[in-house]
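Asks: got a predicted model here, sequence first, then my questions.
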Amino acid sequence: MPDAKAAPTLAPVATKYKKYALPVAVAILVIFHAVGFWGLLFSGRPEYFQRLTPMNLLLTNTLLLAFHRRWSTTFILFAAVVFSVGFFSEVVGVHTGLLFGDYAYGAALGFKIWSVPVLIGLNWLMLVYSAGHISNLTRLPWPAKAILGALLMVLLDYFIEPVAMAFDFWSWQGGHIPLSNYVGWFVVALGLQVYFQRAAIAKENRLAPYIYLVQLLFFVGILSLL
């Protein structure tokens, strides 16, 4: 028969090690992105590390969602809507040139449906969620927070775009990133940020700001050395 005293003793142990969860998660993020940084720029085999991009994206999102508090039907619906809107915005963009401009995805982001990598929806969810959490650190009214979140997403995309072209994530017609890309990004991002602000979901993810910062430093660092 289990010792009745064993269960209560687990609580102090869990509390003791819980404080290490955030530093460990941040360390994992930094290590994986540092390996990717070295691999893309200095390994001599960038194509190998390009193929690891989906795994890195899945790991980052797993860590991010592991820190989400109070899972609920509302949050699952939020995640599904953001994933779907992000994915289908890209489908429309790739096939019509509307929203963002004329571009096409390469092979680096993995399996595609309708010429768009499935994981791009997960990338939209990660960016909306992390940028939204950063904007919530301010005391601005919610409309201003939504605008700030959208601007943070566009800022990150500004540094992602040239890196993405260099490593076969996607390519732009004529090799030039059009202004319409950033306008389209802001419009879609703003709509999703408004949804984030108004949705009745927990907005206290401690890891979210670190994920945005690691992503920003990763792409700024690579771009500065290209």
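Replies: That came through fine. Numbering: from 1, shown residues only.
Asks: please make it C-alpha for all contacts and neighbour counts, starting now.
Replies: Noted.
Asks: what strand or helix carries the residue nearest to Asn136 when sequence neighbours are not counted?
Replies: Nearest residue to Asn136 in three dimensions, chain neighbours excluded: Lys145, at 6.5 Å (CA to CA, 6 or more residues apart in numbering). Per DSSP states H and E, Lys145 falls inside helix 142-166.
Asks: show me what that helix is packed against.
Replies: In terms of contacts (3 or more CA pairs under 8 Å, 6 or more residues apart in numbering; DSSP states H and E), helix 142-166 is packed against helix 119-135, strand 170-172, helix 179-198, helix 208-225.
Asks: take this one as well and set it beside the first:
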Amino acid sequence: MPISSYKLLMMLDPKNTRHQKIALISIIIIHFFGIIGLVFTPTRPYFEAATPFSLILTSLLLFAFHQDWNIAFILFALVTYILGFMIELVGVQTEFIFGSYTYGITLGTKLWDVPLIIGLNWLLLSYASGSVVRNLSRNIFFNSLAGSVIMVLLDVLIEPVAVRLDFWQWKEGKIPLQNFVGWFVTAFFLQLLFHRLKFDKKNLLAKYVLSVQALFFIILQIAI
């Protein structure tokens, strides 16, 4: 990302409603052009290659509206990224957690057959889902359960599109129930971590990020 774009993101005020609208419009534009580019066959390879950058930019916009950059939050972010990557690494190498699958080229640079960007995906979804359900109750187990359900529902939307766009491929082309069980267990642990650590969990952009991503994958399921 150009330095000027990074500086612009750092200038966003999490409490400024105008800045929130700018960030939301930016996320909508990113996903809108992503849909257009992925739907048409001639442009699809270029937009597939841009997928990691789209995820990075969406994450930067989301976290630009996080309001409490304390040690607990940084710990959550680091642990979630690393654990998300390691879970996928174990999953790919052993087929034990999610089933038998391999990653394609769309998600970019890999380490031990796992895209480096996948840890960021776990962080984005865990943080946004946790932020959305943070005030459902005072019981962190209930909130963690609710956040995990949201993450699994998103995975249900993502899976068919991911296979078509070569994010990853399943053995014999079938998405196993084991995948969703593995997703739920992993998501629940990360949600517990999110809700237990002490940092301000309010992010007004979180619900919009999840909504736009859900709509993005629903449209692509229909269109490609």
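Replies: Arrived safely, thanks for sending. A quick note: this is a predicted structure, and the numbers were derived from the prediction, not measured.
Asks: let me see the TM-score of these two.
Replies: The TM-score (TM-score structural alignment, normalised by the length of structure 2) is 0.91; 212 aligned residues with a CA RMSD of 1.5 Å.
Asks: ok, the counterpart of the residue nearest to Asn136 of structure 1 in structure 2 - how many residues close by?
Replies: Superposed on structure 2 with TM-score structural alignment, Lys145 of structure 1 falls opposite Asn143. By other CA atoms under 10 Å, the residues close to Asn143 of structure 2 number 24.
Asks: swap in Phe87 of structure 1?
Replies: Residue neighbour count, defined by other CA under 10 Å, stands at 23 for Phe87 of structure 1.
Asks: corresponding residue for it in structure 2?
Replies: Per TM-score structural alignment, Phe87 of structure 1 is aligned with Phe85.
Asks: quick one, whichever strand or helix holds its match and helix 118-133 angle?
Replies: If you go by DSSP H and E, Phe85 of structure 2 is part of helix 71-94. Interaxial angle, helix 71-94 of structure 2 versus helix 118-133 (axes from the mean of the first three to the mean of the last three CA atoms, to 10 degrees): 130 degrees.
Asks: helix 71-94 of structure 2 vs structure 1, average offset?
Replies: Mean deviation of helix 71-94 of structure 2 relative to structure 1 after superposition (mean CA distance after the TM-score superposition for structure 1): 0.6 Å.
Asks: buried residues in that helix?
Replies: By 16 or more other CA atoms under 10 Å, the buried positions in helix 71-94 of structure 2 come out as 72-73, 76-77, 79-85, 87-89, 91-93.
Asks: who touches that helix?
Replies: 96-102, 112-114, 116, 118-120, 122-123, 190, 193-194, 197-199 (CA atoms under 8 Å, 6 or more residues apart in numbering).
Asks: list the contacts of the residue nearest in space to the middle of structure 1.
Replies: Here the mean C-alpha position of structure 1 is nearest to the C-alpha of Met126 (CA atoms, centre = their mean), at a distance of 3.1 Å. Counting by CA under 8 Å, 6+ apart, Met126 of structure 1 touches 61, 64.
Asks: could you check how far it is from Pro162 of structure 1?
Replies: Separation of Met126 of structure 1 from Pro162 of structure 1 (CA to CA, to the nearest Å) stands at 20 Å.
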